[in-house]
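Undergrad: What would the 3D arrangement of this be:
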Amino acid sequence: MAEENTSKVCEAHPMTGGDGPNSYAKNSNIQRDAIDAAKELVSKAIAENLQIEVLPSNTFRIADLGCSVGPNTFLAIENILEGVEFKYQRKGLNSQIPEFHVFFNDHTSNDFNMLFKTLPENRRYYSAGVPGSFYGRLFPDASIHLAHSSYALQWLSRVPKSVVDSNSPARNKGRIHYSNSTDDVIRAHETQSTEDMECFLQARAQEIVYGGLMVLTIPGRPDGTPHSDASPNVIFQLLGSSLMDLVRKGVVSEEKVDSFNILTYSTSAQELVAVVERNGYFSIEKMVGLPLPLVHDTILYAQLLTSHLRAGMEGDLKQQFGEEVLDELFDLYRKKCEENASSLDPGKAVNFLVVLRRN
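TA: Model prediction:
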């Protein structure tokens, strides 16, 4: 029985399911590129930091947190399996390579049917789905040997209360994202991000075995970069601008824009280090920036951003504004991306690869 209940009520923001033209499965190349870029670093981290001598089981358990619907999660898991097997082989323990059990985790509203239908037929692991927010407990004490998460921890668990309070100075009126808003709004999101990461680390500290690893890829911003300048944030600012264009056209109401908030936060390395050190249960074995792919064709890059954002945001936008506005909204958005290509410079963003070891 878990000694401590760290569960919390969290808002779900599932990626577009199925395998249609706007689905996450068909529009997640950016996330896949991050997994590819991390492959050798993850293998090296496992070789150098995973303490297989103290692992208490002949079944090696891996959790992918925020797995979505595939196919990227399957690629990440395969990379981890190769790294663990190589670790055993280097130690001359070929005959002791354990069986693998993989837990695919995401919110209950995730399209798990799509995930299970596309599981690789030749997989070398047993699999299970685990629904629920990773900001709370998901697994029994000391049951996970390696936890992985890629492009998921930028999502906050909830809208900060002050942001939706009409009487608060942090009310985010006329915007859908924190980054181009007031200092009060930015501080509210910084506080929420810190609280969420503390919950995440506390839950994983109970679930991961001593000597086990956590491998995280988190999109963020370089230290010292203002929130309003970080290119991941500009992506959402342009979406907000597109929605306000629809307000001026009378297509959507301003009240609906005022009450809509995108729950992402672009953290910095300094912020990540501070929250890990404050938690105290993990040591930072590696923290590096992954190379970001460059797309020099402005039109192609705008189309890529538009398709990826629609795959990630379509469900929330449909619920708030109605399905009938989506095509017009994303057509406006694509044009704004073309016009503001210089503001979307990947140099103003970073993908952090963070390797943590359970103390």
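Undergrad: going forward, measure contacts and count neighbours with C-alpha atoms only.
TA: Noted.
Undergrad: Can you show me the strands along the stretch 51-200 of the chain?
TA: Ranges of strands in the stretch 51-200 of the chain, per DSSP state E, counting those that start in this stretch, are 59-65, 99-106, 126-131, 144-150.
Undergrad: for the second one, packing partners?
TA: Yep, that's strand 99-106 we're talking about. Contacts defined by 3 or more Cα pairs under 8 Å, 6 or more residues apart in numbering; DSSP states H and E place strand 99-106 against strand 59-65, strand 126-131.
Undergrad: Pipe the strands of the stretch 51-200 of the chain into TSV and attach mean neighbour count and distance to Val257 per row.
TA: Shown next, in TSV, are the strands of the stretch 51-200 of the chain (neighbours: other Cα atoms under 10 Å; distance: least, Cα to Cα, whole Å):
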stretch	mean neighbour count	distance to Val257
strand 59-65	23	30
strand 99-106	20	27
strand 126-131	16	30
strand 144-150	24	29
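Undergrad: Output these as CSV; include the columns distance to Lys26.
TA: Putting those into CSV (distance: least, Cα to Cα, whole Å) gives the following:
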stretch, distance to Lys26
strand 59-65, 20
strand 99-106, 18
strand 126-131, 21
strand 144-150, 17
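Undergrad: that older thread, tabulate the helices and strands packed on strand 99-106 in TSV, adding columns for distance to Gly220.
TA: Output for these, formatted as TSV (distance: least, Cα to Cα, whole Å):
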stretch	distance to Gly220
strand 59-65	18
strand 126-131	26
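Undergrad: For Leu305, which of the ones you listed is the nearest?
TA: Closest of the helices and strands packed on strand 99-106 to Leu305 is strand 59-65, at 23.6 Å (criterion: Cα to Cα).
Undergrad: Please provide the structure for the following sequence as well, for comparison with the first:
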Amino acid sequence: MSKRDMESEFSNAFPESCAMKGGEGPHSYAQNSTFQRSAIEAAKKLLQSAVTDHFDLKTTCGSPENQIRIADFGCSTGPNTFIAAQNIIEAVQLKYQSQSQNQSTPEFLVFFNDQASNDFNTLFQKLPPNRNYFAAGVPGSFYGRLFPSQSLHLVHSSSSLSWLSKMPKELTDRNCGAWNKGRIFYTNAPKEVEDAYKGQFKMDLATFLQARAQELVGNGIMILLIPAAHDVIDFSVDLYGGKDYEVLGSCLMDMAKLGLISEEKVDTFNVPTYFPRLKDLKKMLESNEDLSVEKMDLLDGNNLIIEPNLGRHVSQCRAAFEVLIEKHFGDGIVDELFDRFAQKLMKSPQLMMYPQKLKLVMLFVVLKRKV
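TA: Next up is the predicted model:
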């Protein structure tokens, strides 16, 4: 690879994005990620089956280093990533012990990846003291290469790929049909707005898969948990998070009318998450030429934990978006914004997400790197 090619390859490794709220305070991601944890726990049996059926021990057995390298993309600050890592290692150990009894047990190296702005200090302070693996942090956007070619045996990511690398420019173009004035999401928006979100998601997912395909060893596997919407959902009516974003957007507009922030700032702010329809997501995953889809399964959204407590609900939203909001609007508005958000939800509790309203599924996917 020439120096120019190498510079080009790494130039797109850090697009626009934000990490979750760090630390261990009441509004931190570490304290407000029970929904994400419930998805990892609900997928444990599927993960064990995936390793049993699809992880190829020949990729490590007999190798000089005798080690298995695992990467979790979008790890945030824990503790969910540690649960996922341990589930993976236990599954590999069980398969190794049942099929390679004459071989010494390999060593495990787990790479924890997230944005460079992620609170890695909190993450590594909370590493399980009795863990059975070596740990390393890898900062940078996963929408680009982060590891050498054919260096990973197993890749994992849960609840992270719904975050876009950046927002489509047409959402803030006054002359474009996708201009999302007065809204911060694609629910209750013109079709052009959703199309812009969908287009960005499709490009991002293709970039992610292509990067991981290069980093995986031959026959290495990737296990993904991706939030998706039911095929028949009407985005203009309801969607996981959609009502929250609408209420949050209305709070921002209220603050703009009071002169606390500029309306132009609100018009140029959009939440960078997208939940594709299930049929679209499956097509996107099947389109990569270097990866074969070995398994697809569903975790029903009704089995995922949504806490109906108002205070917890507000904290969960704040954990996800506080850093993003401060980056766009500057310091000093977050407390008032989420106070207003809580007050509106208190007056209209039907707007809060409840399990029976959760029109969302988690797609469990196993992909294998073609030799």
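Undergrad: re the thing from before, for Asp141 of the first structure, find the nearest of the helices and strands packed on strand 99-106 of the first structure.
TA: Between these, strand 59-65 lies closest to Asp141 of the first structure; by Cα to Cα that is 12.6 Å.
Undergrad: Mind jotting down where the helices sit in the stretch 1-150 of the second structure?
TA: Here the stretch 1-150 of the second structure has its helices, by DSSP state H, counting those that start in this stretch, at 3-11, 34-42, 44-54, 80-99, 120-125.
Undergrad: could you dump these to JSON lines with distance to Tyr133 of the second structure and mean neighbour count?
TA: Output for the helices of the stretch 1-150 of the second structure, formatted as JSON lines (distance: least, Cα to Cα, whole Å; neighbours: other Cα atoms under 10 Å):
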{"stretch": "helix 3-11", "distance to Tyr133 of the second structure": "28", "mean neighbour count": "11"}
{"stretch": "helix 34-42", "distance to Tyr133 of the second structure": "19", "mean neighbour count": "18"}
{"stretch": "helix 44-54", "distance to Tyr133 of the second structure": "18", "mean neighbour count": "17"}
{"stretch": "helix 80-99", "distance to Tyr133 of the second structure": "8", "mean neighbour count": "18"}
{"stretch": "helix 120-125", "distance to Tyr133 of the second structure": "13", "mean neighbour count": "16"}
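Undergrad: Let's have those helices in a markdown table, adding distance to Met203 of the second structure.
TA: Shown next, in a markdown table, are the helices of the stretch 1-150 of the second structure (distance: least, Cα to Cα, whole Å):
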| stretch | distance to Met203 of the second structure |
| --- | --- |
| helix 3-11 | 16 |
| helix 34-42 | 24 |
| helix 44-54 | 27 |
| helix 80-99 | 26 |
| helix 120-125 | 28 |
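Undergrad: of all those, which lies closest to Pro26 of the second structure?
TA: Within the helices of the stretch 1-150 of the second structure, the stretch nearest Pro26 of the second structure is helix 34-42; the backing value is 13.3 Å (Cα to Cα).
Undergrad: tell me the centre residue of the first structure?
TA: The centre of the first structure sits closest to Ala152, judged by Cα atoms, centre = their mean, with a distance of 1.2 Å.
Undergrad: Do I have it right that it meets Ile218?
TA: Yes: between Ala152 of the first structure and Ile218 there is a contact under Cα atoms under 8 Å: 7.1 Å.
Undergrad: Which among the helices and strands packed on strand 99-106 of the first structure is found nearest to Leu138 of the first structure?
TA: For those, the distance to Leu138 of the first structure is smallest for strand 126-131, at 7.4 Å, taking Cα to Cα.
Undergrad: Which stretch of the second structure lines up against that closest one?
TA: Mapped onto the second structure using TM-score structural alignment, strand 126-131 of the first structure covers residues 134-139.
Undergrad: Check what contacts that stretch and list those residues.
TA: Residues from elsewhere that reach stretch 134-139 of the second structure, judged by Cα atoms under 8 Å, 6 or more residues apart in numbering: 108-118, 120, 146.
Undergrad: Of all pairs in these, which one is the farthest apart?
TA: Phe108 and Ser117 (26.0 Å).
Undergrad: ok so, going back, average distance between the match of strand 126-131 of the first structure and the first structure?
TA: Its aligned residues in the first structure lie a mean 1.0 Å from stretch 134-139 of the second structure after superposition (mean Cα distance after the TM-score superposition for the first structure).
Undergrad: Just give me the match in the second structure for Asp184 of the first structure.
TA: Under TM-score structural alignment, Asp184 of the first structure pairs with Glu192 in the second structure.
Undergrad: what's the answer for Val288 of the first structure, then?
TA: For Val288 of the first structure, the residue aligned by TM-score structural alignment is Asp297.
Undergrad: Give me the distance between the residue nearest to its match when sequence neighbours are not counted and Asp173 of the second structure.
TA: With Cα to Cα, 6 or more residues apart in numbering as the criterion, Asp297 of the second structure has its nearest non-adjacent residue at 5.0 Å, and that residue is Phe364. To Asp173 of the second structure, Phe364 of the second structure is 36 Å away according to Cα to Cα, to the nearest Å.
Undergrad: out of these two, which sits in the more crowded spot?
TA: Comparing Phe364 of the second structure with Asp173 by other Cα atoms under 10 Å, the one with more neighbours is Phe364, at 21 against 15.
Undergrad: was I right about that one contacting Ala228?
TA: No: Phe364 of the second structure lies out of contact with Ala228 (Cα under 8 Å); the separation is 10.4 Å.
Undergrad: picking that back up, how deep is the match of Val288 of the first structure tucked in, by neighbour count?
TA: For Asp297 of the second structure, using other Cα under 10 Å, the count is 13.
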